[in-house]
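[1] Following is a predicted model, sequence given first.
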Amino acid sequence: MIQSFNINNKWKKRGISFVPTVHKVLSRPTPGKVSILNDDSIAIEVGGIELGQGLWTKVKRMVAFALRKLWSDQNQDLLERIRVIQADTLSVVQGGWTTGSTTSESSCEAVRQACNILVDRLKPGKEQFEEKQGNMSWDELILKAQMIGVDLSAREYYVPGPSGTYLNYGAAASEVEIDLLTGATTILRCDLIYDCGQSLNPAVDLGQVGAGCYL
């Protein structure tokens, strides 16, 4: 189609380029801290910085997912209770740098492990209470935990194992049109294929990959 267009047009020409890529990913040790406050809200601290890559959105969703496991039907909506606090080197030590497209997954795993600690602390009291009075809400659970002296803050330092090093695959194909008289260039189409494994947040990841096409 491009060859035919170029033959039949003297002052406008089209071109196409296809570029595959293989990127080696190296995850790094990353800290994460999850705290349940007196107002039943949840505060997260991670070593990474929000640069528009959706890091905070992803860690919030991971915490909501991990803490909902306290209920067998996972019907507790905790996302609106969660906020991310911009950490510093005293509150979250060994934060490291934010780069290489690995900070999100490492931070999410760190807060997931921290949530597992909180779940283990909260579960015994929840089960004892529900044996006597039936199902309890998040607010009731946290109030009960405060009364019996449960530690509601957990920190974890995620250290990746052998699976922390892997290959990412992708490809891009772009079609452009150039006006030979004015030099104007138009991107007619750009198709991307990216293997991100199990996406932490498909909407965020799709937007990030799409934005990368125009950088």
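    The structure has been received and is ready for your questions. In this text the structure is predicted, and so the values were computed from the model without any measurement. Residues are numbered from 1 along each chain as shown.
[2] switch to C-alpha atoms for all contacts and neighbour counts from now on
    OK.
[3] where do the helices sit along the chain?
    2-8, 55-67, 103-133, 138-147, 202-212 (DSSP state H).
[4] could those helices go into TSV alongside mean neighbour count?
    As requested, the helices of the chain are exported to TSV (neighbours: other Cα atoms under 10 Å):
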stretch	mean neighbour count
helix 2-8	12
helix 55-67	21
helix 103-133	19
helix 138-147	16
helix 202-212	13
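[5] so which of the ones you listed comes closest to S35?
    S35 lies closest to helix 103-133 among those, at 8.9 Å (Cα to Cα).
[6] tilt between that closest one and helix 138-147?
    Angle of helix 103-133 versus helix 138-147, following axes from the mean of the first three to the mean of the last three Cα atoms, to 10 degrees, is 80 degrees.
[7] before we move on, back to that, could you dump the helices of the chain into CSV and include distance to S17?
    Formatted as CSV, those follow (distance: least, Cα to Cα, whole Å):
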stretch, distance to S17
helix 2-8, 11
helix 55-67, 32
helix 103-133, 31
helix 138-147, 54
helix 202-212, 16
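[8] Spatially central residue for the chain, please.
    K58 (3.2 Å; Cα atoms, centre = their mean).
[9] can you pull the contacts of that one?
    104, 108, 200-201 (Cα atoms under 8 Å, 6 or more residues apart in numbering).
[10] Format the residues you listed as a markdown table; extra columns: distance to A87.
    Formatted as a markdown table, the contacts of K58 follow (distance: Cα to Cα, whole Å):
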| residue | distance to A87 |
| --- | --- |
| S104 | 15 |
| C108 | 15 |
| L200 | 22 |
| N201 | 22 |
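[11] this is the other structure I want to compare:
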Amino acid sequence: MIKEFNGNNTWRKRAISLVPIIYEVTVSPIPGKVSILQDGSIVVEVGGIEMGQGLWTKVKQMTAFALSSNLSNADDDDENLLDKIRVIQTDSLSLVQSGFTAGSTTSESSCAAVKLCCDILVERLMPIKNRLWEQTGSVKWEALITAGHLESVNFAANAYYVPVAGTGDYLNYGAAVSEVEINLLTGETRILQSDMIYDCGQSLNPAVDLGQT
């Protein structure tokens, strides 16, 4: 089609640009902290900075998944932990060793750190949940947290995610193809169409990844 167009037009020409890419990813260690307040709300802190890449959205989703998959009841329609979670901005004193936000790996590392925190909280709360389940046959989130506070459970968990040796470096692949038209008289350039393919791996949130791309 390009060749046919160029053969039929003297002053306008089209061309295809194909750019493949191989990006070497290096995952960095990053800290995280998850705290459950007395009203059942959840506060999350991570070393990464939200700058439009959807980091906090993914962190909230990971927190909700890691806690609800173990501590919430599937038959409770009102148990939506995602609405109870807020991510707050940290600084280099509240979370030391936070490193820097770069290289499209901060979401990956931050979510891994948050999951480690949630695993600690789940381990602390599971005995209480099991006991309440045996007594009542159902465990509401607020009731679980209230019981935990009465038993002086530590509701703050810190973690420092460090990639396992051999897993911190890998390759991402992608390609972009654009169809461009140039007016040889005026120099006007028009991008008629662009297509991108990017390997997001196991996406935490396809909609966010699509938006970032």
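    Sure thing, it's come through. Keep in mind the model is a prediction, meaning the values are calculated, not measured.
[12] so what number do they get for TM-score?
    Superposed pair, TM-score by TM-score structural alignment, normalised by the length of the second structure: 0.95. Supporting alignment: 209 aligned residues with a Cα RMSD of 1.2 Å.
[13] picking up where we left off before, go through the helices of the first structure and name the closest to Q76 of the first structure.
    Nearest to Q76 of the first structure among these is helix 138-147 (7.3 Å), distances taken as Cα to Cα.
[14] Tell me what angle the closest one forms with helix 55-67.
    80 degrees.
[15] in the second structure, what residues pair with helix 138-147 of the first structure?
    Aligning helix 138-147 of the first structure against the second structure (TM-score structural alignment) gives residues 141-150.
[16] outside of the matching stretch, which residues touch it?
    Here stretch 141-150 of the second structure makes contact (Cα under 8 Å, 6+ apart) with 36, 38-40, 71-72, 79, 125, 128-129, 132.
[17] hmm, back to that, out of the helices of the first structure, which is closest to R155 of the first structure?
    Between the helices of the first structure, helix 103-133 lies closest to R155 of the first structure; by Cα to Cα that is 5.5 Å.
[18] The closest one vs the second structure, mean deviation?
    In the superposition against the second structure, helix 103-133 of the first structure averages 0.6 Å from its aligned positions (mean Cα distance after the TM-score superposition for the first structure).
[19] Is W97 of the first structure in contact with G48, as I believe?
    Yes: using Cα atoms under 8 Å, W97 of the first structure is in contact with G48, at 6.7 Å.
[20] more neighbours, these two?
    G48 (25 against 12; other Cα atoms under 10 Å).
[21] From A110 of the first structure, how far out is that one?
    11 Å (Cα to Cα, to the nearest Å).
[22] repeat for I148 of the first structure
    Applying Cα to Cα, the value for I148 of the first structure to A110 of the first structure is 27 Å.
[23] got it, and Q3 of the first structure?
    Distance, Q3 of the first structure to A110 of the first structure, using Cα to Cα: 52 Å.
[24] With G32 of the first structure instead?
    According to Cα to Cα, G32 of the first structure stands 5 Å off from A110 of the first structure.
[25] Now list whatever residues contact both of those two.
    Counting by Cα under 8 Å, 6+ apart, the common neighbours of G32 of the first structure and A110 are 156-158.
[26] closest to A211 of the first structure among these?
    Y158 (29.1 Å).
[27] And for whichever residue in the second structure pairs up with the closest one, nearest residue in space, chain neighbours not counted?
    Here Y158 of the first structure is matched to Y161 in the second structure, going by TM-score structural alignment. Once flanking residues are discounted, Y161 of the second structure sits nearest to A113: 4.8 Å by Cα to Cα, 6 or more residues apart in numbering.
[28] contacting residues for that neighbour?
    By Cα under 8 Å, 6+ apart, A113 of the second structure lies in contact with 30-33, 46, 159-161.
[29] Of the residues you listed - the most surrounded one?
    Neighbour-wise, these (other Cα under 10 Å) top out at V46, 32 neighbours.
[30] what's the distance between the closest residue to that one other than its chain neighbours and D91 of the second structure?
    With sequence-adjacent residues excluded and distances taken as Cα to Cα, 6+ apart, V46 of the second structure is closest to G32, at 4.4 Å. Remark: distance between G32 of the second structure and D91 of the second structure (Cα to Cα) = 12 Å.
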